[in-house]
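Participant: Sharing a model prediction with you, sequence too.
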Amino acid sequence: MDVLLKEKKNQILYLTLNRPEKLNAFSMELTSSLITALKEAEADDDVKVIILTGAGKSFCAGGDVSSMGSRRDPATAIASMQNTSKVTKTILQLDKYVISAVHGYAAGAGFSLALASDFIIADQHARFVSSFKNIGLVPDLGLIKLLSERVSLPIAKEWISSAKIVSAEEAYAERVINRIATKDLLEVATEFAQFIVDGPPLANKFVKYMLNNASDFSHEASIMQENIIQTLMFQTEDAKEGVRAFAEKRSPDFKGK
């Protein structure tokens, strides 16, 4: 059985974590397959956005707790963690937008995976939990920084230190997620993705990069970065098409060139 299902349709790549018997917990095979698929999508001009979801009852239960006893040797443990954390690093560094469509539980590293995505769409019954403290561990795969960038510090501390199970409604109220789906989850995620599919790929690439790295720059440096990138963008075919479309009162047809 393939641990990752792939389907490309209308310039959207759907990636489905497919270990339903383990609630899509990470394994070495799943980690490797997901990283490879994400990198292939980045190189595929026919893919404008990626929707990530899970098969079965939940989005992702995080690490496979049943295999953690084999990681007692520090060298083995750090090698495993460095390998798995490449998943969230890849999403954060990817040129293209990633949408996590969450149902059931996004727990532990599964919560990290959702937070690394650019957008989160959750169904009404979705639950988010940083469950590491229940097994005497600290968050990983970037969860501490990713969560603290979305919610206030006291809320992040509470959710992490108490292993609070956060409902979709509370996650939306705290602006952790973009939408709550009141109908079919993938249908809502696909509808949400349309503004990306219709949008300019090059501009989206640079917007993602600048926003993801905004905290690293002063206001002056950020403005200079915008000016340099904007100067380059003026030379693109997409910018020229956008101007033509505006003058002709039609929707632009962006090609990512």
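Facilitator: Sure thing, it's come through.

Participant: For the rest of this, base every contact and every neighbour count on C-alpha atoms.
Facilitator: Noted.

Participant: Roughly how far does the residue nearest the centre of the chain sit from residue 143?
Facilitator: The centroid of the chain falls nearest to residue 117 when counting by CA atoms, centre = their mean (1.4 Å). Counting by CA to CA, to the nearest Å, the separation of residue 117 from residue 143 is 12 Å.

Participant: right, and residue 174 touches residue 151 too?
Facilitator: Yes: Residue 174 lies in contact with residue 151 (CA atoms under 8 Å); the separation is 6.4 Å.

Participant: and the residue nearest to residue 212 when sequence neighbours are not counted, what element?
Facilitator: Nearest residue to residue 212, sequence neighbours excluded (CA to CA, 6 or more residues apart in numbering): residue 92, at 7.5 Å. In this structure, residue 92 sits in helix 86-93 according to DSSP states H and E.

Participant: Put this next to the previous one:
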Amino acid sequence: MSEAVLTSAENGVLTITINRPEAKNAVNRAVAEGVAAAIEALESDDSLTIGIITGAGGTFCSGMDLKAFLQGELPVVSGKGFAGFVEAPPAKPLIAAVDGYALAGGMEVAIACDLVVANKDAKFGIPEVKRGLAAGAGALLRLPRLIPQRYAMELALTGDFIGAERAAEIGFVNRVVDGSALDGAKELAATIAANGPLAVKASKEVIAKTEDWSHDEMWAEQQKIIGGIFTSEDAREGAAAFAQKRKPEWKGR
């Protein structure tokens, strides 16, 4: 895997670090390919329940590497989009741990994640309109589904930045922490990783798909996803562990 992206796994959590601090973790082709490979590792490893994506050196991600772009390099992976995953997020949950700035494509990386933990001094923004561009890596599509439309409209049309507290107020950030966002994200990830992996993955899938279902079909569609969980080994193990007052030993089946 490229040195532009580092990974480490511990207790069911895969941490993915964009490692270009000298470029404020701007996304070039190497980052996109590295993140794509890391996401594939997250998906294929049954010992992993959840991932965290963060940036080295105190900055989350400043967006697309414009120098690389001017040299004809596109920071995308075919079928997966910008940063190697924004068009095809993993089936397993992903947390963005945001220190410093998450701007333009950097904010769109956070948008593509399921949860966001931010340091109190973090800044978010999609300033593309200030350069005559549009936020085409997911912000215009996904942000109105995550926060009230009028707030999404303001961010998109003004290009202005907002702080972590404001981002939490409007429903974009889950947790604001005083210290390292990565430490806060690891705490949240540990809580999730302690749960049944099949149930976690299925719960994410239902929530991600529910707005595409009509009222008449939503119960049947949900059943297709969660039905097998209730007859799984993990479901029996969870019930047994509760009855025996012990920690469950998940098998992922």
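Facilitator: Arrived safely. No experiment lies behind these values; they were computed from the predicted model shown.

Participant: what's the TM-score for these two chains?
Facilitator: The TM-score (TM-score structural alignment, normalised by the length of structure 2) is 0.92; 251 aligned residues with a CA RMSD of 2.1 Å.

Participant: just checking, next helix/strand downstream of the helix holding residue 92 of structure 1?
Facilitator: Using DSSP H and E, the helix or strand that follows helix 86-93 of structure 1 in sequence is strand 97-102.

Participant: what's the average per-residue distance for that following strand once overlaid on structure 2?
Facilitator: For strand 97-102 of structure 1, the mean deviation from structure 2 after alignment is 0.6 Å (mean CA distance after the TM-score superposition for structure 1).

Participant: Which part of structure 2 matches that strand?
Facilitator: Per TM-score structural alignment, the counterpart of strand 97-102 of structure 1 in structure 2 is residues 93-98.

Participant: So what touches that stretch?
Facilitator: 49-55, 59-60, 109-110, 113-119, 122, 181-182, 184-185, 189, 200-201, 204 (CA atoms under 8 Å, 6 or more residues apart in numbering).

Participant: From those residues, keep the buried residues only.
Facilitator: Buried members of the contacts of stretch 93-98 of structure 2, scored by 16 or more other CA atoms under 10 Å, are 49-55, 59-60, 109-110, 113-119, 122, 181-182, 184-185, 189, 200-201.

Participant: where do the strands sit along the stretch 1-150 of structure 2?
Facilitator: In order along the chain, the stretch 1-150 of structure 2 carries the following strands (DSSP state E, counting those that start in this stretch): 5-10, 13-18, 50-55, 76-77, 81-82, 94-98, 101-103, 115-119, 123-125.

Participant: check contacts around residue 176 of structure 1.
Facilitator: Contact analysis of residue 176 of structure 1 by CA under 8 Å, 6+ apart lists 115, 120, 150-151.

Participant: should've said residue 61 of structure 2
Facilitator: Per CA under 8 Å, 6+ apart, neighbours of residue 61 of structure 2: 18, 24-27, 55, 101-103, 105-107.

Participant: What of residue 174 of structure 2?
Facilitator: Counted by CA under 8 Å, 6+ apart, residue 174 of structure 2 has contacts 115-117, 168.

Participant: can you check residue 46 of structure 2 too?
Facilitator: Neighbouring residues of residue 46 of structure 2 by CA under 8 Å, 6+ apart: residue 252.

Participant: which one in structure 1 is aligned with it?
Facilitator: Aligned by TM-score structural alignment, residue 46 of structure 2 pairs with residue 45 of structure 1.

Participant: picking up where we left off before, tell me which two in the contacts of residue 176 of structure 1 are the farthest apart.
Facilitator: With CA to CA as the measure, no two of the contacts of residue 176 of structure 1 lie farther apart than 120 and 151, at 14.4 Å.

Participant: Residue 227 of structure 2 maps to what in structure 1?
Facilitator: By TM-score structural alignment, residue 227 of structure 2 lines up with residue 231.

Participant: again with residue 183 of structure 2
Facilitator: Applying TM-score structural alignment, one finds that residue 183 of structure 2 aligns to residue 187 in structure 1.

Participant: And residue 113 of structure 2, by the same measure?
Facilitator: For residue 113 of structure 2, the residue aligned by TM-score structural alignment is residue 117.

Participant: That match: what's its closest spatial neighbour, skipping adjacent residues?
Facilitator: Spatial nearest neighbour of residue 117 of structure 1, excluding adjacent residues (CA to CA, 6+ apart): residue 98 at 5.2 Å.

Participant: Would you check how far apart that neighbour and residue 8 of structure 1 are?
Facilitator: Remark: distance between residue 98 of structure 1 and residue 8 of structure 1 (CA to CA) = 14 Å.

Participant: More neighbours: the two, which one.
Facilitator: Under the criterion of other CA atoms under 10 Å, the comparison of residue 98 of structure 1 against residue 8 puts residue 98 first, with 24 against 13.

Participant: returning to that earlier point: so which of the contacts of residue 176 of structure 1 wins on neighbours?
Facilitator: residue 115 (27 neighbours).

Participant: That one contacts residue 149, correct?
Facilitator: No: at 9.6 Å, residue 115 of structure 1 does not count as touching residue 149 under the criterion of CA under 8 Å.

Participant: buried ones in stretch 35-48 of structure 2?
Facilitator: For stretch 35-48 of structure 2, burial by neighbour count (16+ other CA under 10 Å) applies to 35-39, 42-43, 47-48.

Participant: Let's have these in TSV, adding distance to residue 158 of structure 2.
Facilitator: Output for the buried residues of stretch 35-48 of structure 2, formatted as TSV (distance: CA to CA, whole Å):
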residue	distance to residue 158 of structure 2
35	30
36	31
37	35
38	34
39	32
42	36
43	37
47	43
48	39
